[in-house]
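S.K.: coordinates only, sequence not included:
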């Protein structure tokens, strides 16, 4: 196991190095740069900017330097000082911009994840155990609907219902009077009062998909010989169900733990934009539009790092959960 972990750690370093080069290269592929994008936006609004000012901005941000010089400055700042650079658009350190929004993104994603698991697991188990019953058909129907309907469409529908029938906007995570206020009990309660809608929208397709996966996995296990043997020996049905087939049905979920860590940070970008949520997704989207390369590159590097770490943790968790799985490396 130690050899496997060391080998994976070495591969993680190589993978992240390749991702950093590819990310920085792809960000620079579109024609122009942040300054030219800024110039085009100002001209669209009927404003003009002096060429001297444009040249000053390019010199300030190092946009005149060759690709590898810009990349070297960025990576050396990250590795030596933990400095991700400054955002062109916001004129602030990238680390401040990201961490300002990570807290809300993490809280929203984690709340959604817990709700999805709490709802999907019991329904999936019931749907498999009561196959072809009325409850199974209802769960299957809503599962297909939840997977087929786009989340942003559900968000728009709920926003319309809120404004049309209740006379209030359901977008955002905080009321206007609390957005710039310090955190206190009132602000936390206001956050909780707004949190239910994005959790419901973001968790819809995840819940539907998890129900289908749990049902399919459990159906595969329910009729295997070890289950029939345990039932023939007189083991109580509920104990048999939880001890053997349900446990074995959870193995695929451990193999996807690697997706959870970046998901907790990035959240749902499209839903965040539709619902005006102050999370990290819209920040990344705006940075891509404005060719804010340090902000985009730092975001992708953080998410990539979380992905490779999560993948390693998922492999180790899967081996711990399912004794049928063993890692072998170098004859170990």
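M.R.: Perfect, I can see it now. Source: prediction; values computed, not measured. Residues are numbered from 1 along each chain as shown.
S.K.: use CA for all of it now, contacts and neighbours both
M.R.: OK.
S.K.: list the buried residues for stretch 103-122?
M.R.: By neighbour count on 16 or more other CA atoms under 10 Å, the buried set for stretch 103-122 is 104-106, 108-113, 115-117, 120-121.
S.K.: ok, so of the residues you listed, who is nearest residue 137?
M.R.: The closest of those to residue 137 turns out to be residue 120 (CA to CA; 15.0 Å).
S.K.: host element of that closest one?
M.R.: helix 94-129 (DSSP states H and E).
S.K.: ditto for residue 20
M.R.: With DSSP H and E as criterion, residue 20 is part of helix 2-27.
S.K.: which helices and strands sit right next to the helix holding residue 120?
M.R.: With contacts taken as 3 or more CA pairs under 8 Å, 6 or more residues apart in numbering; DSSP states H and E, helix 94-129 sits against helix 134-148, helix 185-222, helix 260-266, helix 280-289, helix 293-321.
S.K.: specify the angle between that helix and helix 280-289 in degrees.
M.R.: Computed by axes from the mean of the first three to the mean of the last three CA atoms, to 10 degrees, the angle separating helix 94-129 from helix 280-289 equals 120 degrees.
S.K.: ok so residue 173 is a strand residue?
M.R.: No. Membership of residue 173 in a strand is not supported by DSSP: H, G, I helix; E, B strand; the rest coil, which gives coil.
S.K.: if I look at it, how far off is residue 14?
M.R.: In this view, residue 173 and residue 14 are 39 Å apart by CA to CA, to the nearest Å.
S.K.: neighbour count winner among these two?
M.R.: Each of residue 173 and residue 14 has its neighbours counted (other CA atoms under 10 Å); residue 173 has more, 25 against 11.
S.K.: before we move on, the earlier item: can you list the helices and strands packed on helix 94-129 in a markdown table and add distance to residue 95 and mean neighbour count?
M.R.: What follows is those, written out as a markdown table (distance: least, CA to CA, whole Å; neighbours: other CA atoms under 10 Å):
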| stretch | distance to residue 95 | mean neighbour count |
| --- | --- | --- |
| helix 134-148 | 35 | 16 |
| helix 185-222 | 24 | 19 |
| helix 260-266 | 14 | 22 |
| helix 280-289 | 12 | 19 |
| helix 293-321 | 8 | 20 |
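S.K.: structure B:
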């Protein structure tokens, strides 16, 4: 097992380097650069564009250098713990994304726990009680959850909260804790405010995993090994959890690699609607303004989360499924 984990970790290193190169190429792909975007904004605001200042900015940020030279300079600085300076904000990227990325990861982790806690038992119930009233109700709610955009649910909850409850459901902190240093009270306030975003972002994921769990468990429930175990006298509950559910968990575990970064990057519109101080709105702004170092740091971190999630899912799959061999 240790050899298997070590081999997967070693394979993750070249994948991360390739992901960093791809991330940098994606940022450089649109025509122009940050200075071009900055000049366009000045012209749109009716301000005079000074060519000398634009040339000075391009030289200062090294935008006239070749793609490879800029990439080597960027990735070598990251290895030293320096993510560069944001063009737009004129602040170190690490300072800008530190707390926002931590809040995004917290929100994504809470959403994943919510989707698993809800989808697993409901999916099992729907498979075991197939074609019953409960199964049909779960199926209808699941299809509604899949068809309803998250941002629409966010707007509906905002309206309901303001009009009927007189409460503001936006943000992740109460006004008195927004600029306050971290403390136990601020953490409790964060947990209270996480409930609404988790419900909104987790709706579609939960509905999808319920359908996946139901379909996979139905494939396992009528296999010969289940009939054999039942004939040996195992109780229905123990038989269900020990064999078919264990094997039907594979899709759940295999989704860790893409679900975690997908929750972070896929909740951008919800974060904008709910005014969440997470990484998503800042990442969107960085991509629109072609802020190379800021956008590159976000994309690189999301890629690292994907690769790390795939590593975790591979190890967990090897642990829960005896059909998967380390070699």
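M.R.: That came in fine, so what should we check first? Bear in mind the structure is a predicted one, so any value in this text is a computation, not a measurement.
S.K.: quick one: which of the buried residues of stretch 103-122 of the first structure is nearest residue 212 of the first structure?
M.R.: Distances from residue 212 of the first structure to those, taken as CA to CA, are shortest for residue 120 (8.7 Å).
S.K.: aligned counterpart of residue 247 of the second structure in the first structure, please.
M.R.: Structural alignment places residue 247 of the second structure opposite residue 248 in the first structure (criterion: TM-score structural alignment).
S.K.: quick revisit: would you list the buried residues of stretch 103-122 of the first structure in a markdown table and tack on distance to residue 252 of the first structure?
M.R.: Output for these, formatted as a markdown table (distance: CA to CA, whole Å):
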| residue | distance to residue 252 of the first structure |
| --- | --- |
| 104 | 28 |
| 105 | 25 |
| 106 | 23 |
| 108 | 24 |
| 109 | 20 |
| 110 | 20 |
| 111 | 21 |
| 112 | 20 |
| 113 | 16 |
| 115 | 19 |
| 116 | 16 |
| 117 | 14 |
| 120 | 14 |
| 121 | 13 |
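S.K.: farthest-separated two in those residues?
M.R.: Greatest spacing in these, by CA to CA: 104 and 121 (25.8 Å).
S.K.: regarding residue 88 of the first structure, what is its secondary structure?
M.R.: Classification of residue 88 of the first structure into helix, strand or coil gives coil, according to three-state DSSP.
S.K.: and it, what is it in contact with?
M.R.: Counting by CA atoms under 8 Å, 6 or more residues apart in numbering, residue 88 of the first structure touches 34, 61, 292, 294.
S.K.: how close does it sit to residue 293 of the first structure?
M.R.: When distances are taken as CA to CA, residue 88 of the first structure and residue 293 of the first structure turn out to be 8 Å apart.
S.K.: again, but for residue 103 of the first structure
M.R.: Residue 103 of the first structure sits 23 Å away from residue 293 of the first structure, going by CA to CA.
S.K.: repeat for residue 49 of the first structure
M.R.: Per CA to CA, residue 49 of the first structure is found 22 Å from residue 293 of the first structure.
S.K.: for residue 185 of the first structure, same thing?
M.R.: Where residue 293 of the first structure is concerned, residue 185 of the first structure sits at a distance of 38 Å (CA to CA).
S.K.: cool, residue 204 of the first structure as well?
M.R.: Here residue 204 of the first structure is placed at a distance of 33 Å from residue 293 of the first structure (CA to CA).
S.K.: likewise for residue 42 of the first structure?
M.R.: Taking CA to CA as the criterion, residue 42 of the first structure is separated from residue 293 of the first structure by 20 Å.
S.K.: what sits against the spatially most central residue of the first structure?
M.R.: Against the mean C-alpha coordinate of the first structure, by CA atoms, centre = their mean, the closest residue is residue 263 at 1.8 Å. Under the criterion of CA under 8 Å, 6+ apart, the contact list for residue 263 of the first structure reads residue 109.
S.K.: again with residue 16 of the second structure
M.R.: Contacts were defined as CA under 8 Å, 6+ apart; by that measure residue 16 of the second structure touches 303, 304, 307.
S.K.: residue in the first structure paired with it?
M.R.: Matched across to the first structure, residue 16 of the second structure falls on residue 16, judged by TM-score structural alignment.
S.K.: wait, what's in contact with the closest residue to residue 209 of the second structure other than its chain neighbours?
M.R.: The shortest distance from residue 209 of the second structure to any non-neighbouring residue, by CA to CA, 6 or more residues apart in numbering, is to residue 119 (5.8 Å). With CA under 8 Å, 6+ apart as the criterion, the residues that contact residue 119 of the second structure are 206, 207, 209, 210, 213.
S.K.: swap in residue 24 of the first structure?
M.R.: If you count contacts by CA under 8 Å, 6+ apart, then residue 24 of the first structure has 71, 293, 297 around it.
S.K.: okay, those in CSV with distance to residue 151 of the first structure next?
M.R.: Output for these, formatted as CSV (distance: CA to CA, whole Å):
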residue, distance to residue 151 of the first structure
71, 37
293, 29
297, 27
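S.K.: which of those sits closest to residue 193 of the first structure?
M.R.: Distance from residue 193 of the first structure was checked for each of these by CA to CA. The minimum falls on residue 297, at 34.3 Å.
S.K.: so the nearest residue to residue 34 of the second structure once chain neighbours are set aside is in which element?
M.R.: Computed as CA to CA, 6+ apart, the closest residue to residue 34 of the second structure that is not its neighbour in sequence is residue 290, at 5.0 Å. Following DSSP H and E, one finds residue 290 of the second structure outside all helices and strands.
S.K.: check the gap between residue 290 of the second structure and residue 87 of the second structure for me.
M.R.: In this structure, residue 290 of the second structure lies at 9 Å from residue 87 of the second structure, with CA to CA as the measure.
S.K.: mutual contacts of those two, please.
M.R.: Taking CA under 8 Å, 6+ apart as the contact criterion, the common neighbours of residue 290 of the second structure and residue 87 are residue 34.
S.K.: just checking, what packs against the helix or strand harbouring residue 72 of the first structure?
M.R.: In this structure, residue 72 of the first structure is located in helix 67-81 according to DSSP H and E. Helices and strands touching helix 67-81 of the first structure, by 3+ CA pairs under 8 Å, 6+ apart, are helix 2-27.
S.K.: mean shift of the helix it packs on relative to the second structure?
M.R.: Superposed on the second structure, helix 2-27 of the first structure shows a mean distance to its aligned partners of 3.6 Å (mean CA distance after the TM-score superposition for the first structure).
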